[in-house]
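*Asks:* Curious how this folds, go ahead:
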Amino acid sequence: MSTPADPLLLALDLGTSSVKVILVTPGGQVVGRGTGDYAIRSPQPRQAEQDPGDWWAAVSQAVRAAVTPAHAPRVAAIGLSGQMHGTLLLDRQGELLAPAVIWPDQRSQAEVRAITAEIGAEALIDLTGSPLATGFQAATLAWLRHHRPDLWAKIGHILLPKDYLRWRLTGRFATDPSDAAGTLLLDVRRRAWSPALLDRLALDPDWLPPIRPAASVAGELTHAAAQVLGLRPGIPVITGAADTPCSALGAGVLTPDTLLLTLSTGGQLLLPAQTVAVDRRGRIHTFCSALEPTPQQAGWYQMAAL
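*Replies:* This next block holds a predicted model:
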């Protein structure tokens, strides 16, 4: 049981159709919950977009539902997880240039074929851990470069969905290895952006956020964000991780002798891995986990997905 003096932890998960928020004690007791829904828009066939303004409004709704005025002063940290692969473009002043292109988007089929043919399927998989597919940030960016040069000329920052939320919370840009791996711009072994891939896609490295460990503190809640959410400013905000590896972490699937089956908007079967062993036939993805690699921790995972 928690006492009125115990600290509380606020967790935000930016899903494909809604944001889910829980308020928990350090021991895992849930003391508050909230949700906020938003729509997927398809302005053209094979396109899937969302308005990040809808995300932010849903976060405000969900946080205010989860955190009572009595609990608000006890919130000691904020953590994040979120849908993978999506693409947000901001200008140099931090203003959104377009709606977010999210993972179900299929517009980049020609770009997937072109990039895979130029680099070579096996070479691409060996570097990134996965075959390139539509909806992944690398493919979406290639499409935007070809079809929206007006936006391309204005890019100052490129973010993943949960990392946009953290920027709204803290005013700081960052990502983590697990979400960065889902862009297919990451050298999966080095856990760092791949200069070769950035050069191939004509991406300025300064457009991409720094990569930090998922458990690190990325910044503090700003006064402006605190007013929107009904919280106090200065709360530490954790870098966070992608939703699938966070699910594995929460379920205790941490070692190669355990499996995780996830069924939601998509379906995944996940196996933790302590080394990078890619499937060059492209049947299985290898991504970074939410943990930093150590002899005791699996820093990667292999996944089959539908």
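*Asks:* can we go C-alpha only for contacts and neighbour counts from here?
*Replies:* Fine.
*Asks:* R33 reaches L23, doesn't it?
*Replies:* Yes: using CA atoms under 8 Å, R33 makes contact with L23 at a distance of 6.3 Å.
*Asks:* Common neighbours of these two, please.
*Replies:* Common neighbours of R33 and L23, counting by CA atoms under 8 Å, 6 or more residues apart in numbering, are A66, V67.
*Asks:* another one to check against the first:
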Amino acid sequence: MFLGIDLGTSGVKVVLINDAHEVLGTGHAGLTVQSPQPGWSEQDPADWIAATCAAIADLKQPLDKVAGIGLSGQMHGAVCLDSADAVLRAAILWNDGRAADEATALDSDPQFHAITGNIVFAGFTAPKLVWMQRHEPDLFARTRRVLLPKDYLRLWLTGEAISDMSDASGTAWFDPARRDWSDQLLAATGMDRSMMPALAEGSEVAGHLRAERASELGLPAGIPVAGGAGDNAATAIGAGIAGPGPGLISLGTSGVIFAATDRFLPAPETAVHAFCHALPDRWHQMGVMLAAASSLDWWAGITGATPADLLAELDQQPGRPGTISFWPYLSGERTPLNNPAQRAGFTGLSSRTDRPRMTRAVLEGVTLALSENMEALRAAGGGADSLLAMGGGARSDLWLSMLAQATGVPVLRPAGAETGAGFGAARLGLMAATGAGSEVLTTPEIAATFDPDPALVPAWAEGLERLRQQRA
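*Replies:* Have a look, this model is predicted:
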């Protein structure tokens, strides 16, 4: 058996698989996000550990036969540790916008585009540390190591400070073409290599489970822990996406369109992310919006209903975009706007507007933003001929049908789509423990296919153009 641990923003999910990649069980424990000031987003790393223990306990089955562990997690977060590896402050998360000015300054330095192949987004890790230098100099002076969220879990599990190439790619300190830290970029932000974790490919062994942790968790001591992956690369591994062809669309807290490549294809002018994949000699491109399924969760909280209740009120045909528009920029936006100050809102409301029309507008707004991401990937030389849908939002037939019309390609829902990154992490754990390569990454069984309707695709293109005009 192999265990995948996915450290998400809203919770930790664990997935247990066997040698045949069959899911034997899942467990979950929730997390909350603190926002001590507008635009800030933080979590206490101690809560990640508690949630991981609770999620593993939620499996409610013996784990003495587990032979390997894989990790995945939310990207870009800054976990700052002192010389004793004690946490110095709450982790600053991927959707935190406080370092917008610092990101703009770094992005104006040509070496960041040249080396990373990416815009320096406010949510990336490097500008967070520059912000700390300016606003929390005492804490920065005590910082001896910076880890990404999942790699803090690895430190707790194994005692090893190691990251993988896919997660490291999102720091703005990493050279994806060389698959190594950039001493040049570290120096430009007042950092050096000694403050960075070691590096491993996602499918390689990157530490072994300490006896103390094994005893706490009911796992065998000494089993290997894989390098793992950032959440989107792990989700792609779960979907069997290792090279060009089908892509991935993720409807989780954030929204992502992911396309694997066999070479590094940077295009920072498009605001498309160009990162290493979780496998050797593989890379990927990614369009990212910051509030996808979380937009529906936000609307559900406003209305006092559940997302499922809201969706049940809707006509299940995709139709044409309505006259009410929703801008899904609750946390700013990345691709293609690169604007952490962009904000959400409704337009086109009238006295006849009711809750179902506003719910539909939320779905349509997220859908159009993701179609804009697909356009950006195509402009960056990538794209996909179909999209496998993953994440909690993938349970909605209506939403996936809308996405097929808006992107113009078939959207496929795999069986067990909600396992996502945790399943991919478990697969990486299997690969590290057995030495298997990408040949074991079969694509999942498809439970449903949503095809674009040639009569509707132009209407969704018009809807996107209307959104752009309103935004201007």
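*Asks:* What would you report as the TM-score here?
*Replies:* With the length set by TM-score structural alignment, normalised by the length of the first structure, the two chains reach a TM-score of 0.91; 289 aligned residues with a CA RMSD of 1.2 Å.
*Asks:* just to revisit the earlier point, of R33 and L23 of the first structure, who's got more company?
*Replies:* More neighbours surround L23 than the other of R33 of the first structure and L23, with 25 against 18 (other CA atoms under 10 Å).
*Asks:* Remind me which helix or strand the more buried one belongs to.
*Replies:* Following DSSP states H and E, one finds L23 of the first structure within strand 18-24.
*Asks:* so that strand corresponds to what in the second structure?
*Replies:* Counting by TM-score structural alignment, strand 18-24 of the first structure pairs with residues 11-17 of the second structure.
*Asks:* Quick one: average offset of that stretch versus the first structure, please.
*Replies:* Mean deviation of stretch 11-17 of the second structure relative to the first structure after superposition (mean CA distance after the TM-score superposition for the first structure): 0.7 Å.
*Asks:* to the chain's geometric centre, what's the distance from that stretch?
*Replies:* Chain-centre distance of stretch 11-17 of the second structure: 15 Å, with CA atoms, centre = their mean, to the nearest Å.
*Asks:* Report the aligned residue range of the second structure for stretch 194-206 of the first structure.
*Replies:* With TM-score structural alignment as the criterion, stretch 194-206 of the first structure aligns to 182-194.
*Asks:* So what touches that stretch?
*Replies:* 111-112, 115, 126, 129-130, 144-145, 172-175, 181.
*Asks:* so which of those residues would you say is closest to N95 of the second structure?
*Replies:* Nearest to N95 of the second structure among the contacts of stretch 182-194 of the second structure is A126, at 13.8 Å by CA to CA.
*Asks:* who touches the counterpart of that closest one in the first structure in this structure?
*Replies:* Under the alignment (TM-score structural alignment), A126 of the second structure pairs with A138 of the first structure. Residues in contact with A138 of the first structure (CA under 8 Å, 6+ apart) are L132, T183, L184, L185, L201.
*Asks:* For these, which ones persist in the second structure?
*Replies:* Cross-checking the contacts of A138 of the first structure against the second structure gives T183, L184, L185, L201 as conserved contacts, using both residues aligned by TM-score structural alignment, their matches' CA atoms under 8 Å.
*Asks:* Put together a markdown table for those, with neighbour count on each row.
*Replies:* Formatted as a markdown table, these follow (neighbours: other CA atoms under 10 Å):
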| residue | neighbour count |
| --- | --- |
| T183 | 25 |
| L184 | 27 |
| L185 | 26 |
| L201 | 15 |
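*Asks:* which of the residues you listed sit farthest apart?
*Replies:* Distances among those were taken as CA to CA; the most separated pair is T183 and L201, at 12.4 Å.
*Asks:* so where does the match of A126 of the second structure fall, helix or strand?
*Replies:* For A138 of the first structure, the element it lies in under DSSP H and E is helix 137-147.
*Asks:* How much space separates W173 of the second structure from D85 of the second structure?
*Replies:* To D85 of the second structure, W173 of the second structure is 21 Å away according to CA to CA, to the nearest Å.
*Asks:* wait, L106 of the second structure sits on F112?
*Replies:* Yes: in this structure, L106 of the second structure is within contact of F112 by CA under 8 Å, at 7.1 Å.
*Asks:* The corresponding residue of the second structure for V276 of the first structure: how many residues sit nearby?
*Replies:* Under the alignment (TM-score structural alignment), V276 of the first structure pairs with F264 of the second structure. When counting by other CA under 10 Å, one arrives at 20 neighbours for F264 of the second structure.
*Asks:* quick one: secondary structure of F264 of the second structure?
*Replies:* With DSSP: H, G, I helix; E, B strand; the rest coil as the basis, F264 of the second structure sits in coil.
*Asks:* is it true that it touches H284?
*Replies:* Yes: under the criterion of CA under 8 Å, F264 of the second structure makes contact with H284 at 7.4 Å.
*Asks:* hey, what's in contact with both of these two?
*Replies:* Here F264 of the second structure and H284 share the contacting residues A274, F275, C276, scored by CA under 8 Å, 6+ apart.
*Asks:* Check the alignment and tell me where the first one lands in the first structure.
*Replies:* Aligning on TM-score structural alignment places A274 of the second structure opposite T286 in the first structure.
*Asks:* In contact with H157 of the first structure, which residues?
*Replies:* L89, L90, D91, R92, G94, D206, W207, L208, P209.
*Asks:* Mind checking which of the residues you listed are in helices?
*Replies:* If you go by DSSP state H, the contacts of H157 of the first structure have nothing in helices.
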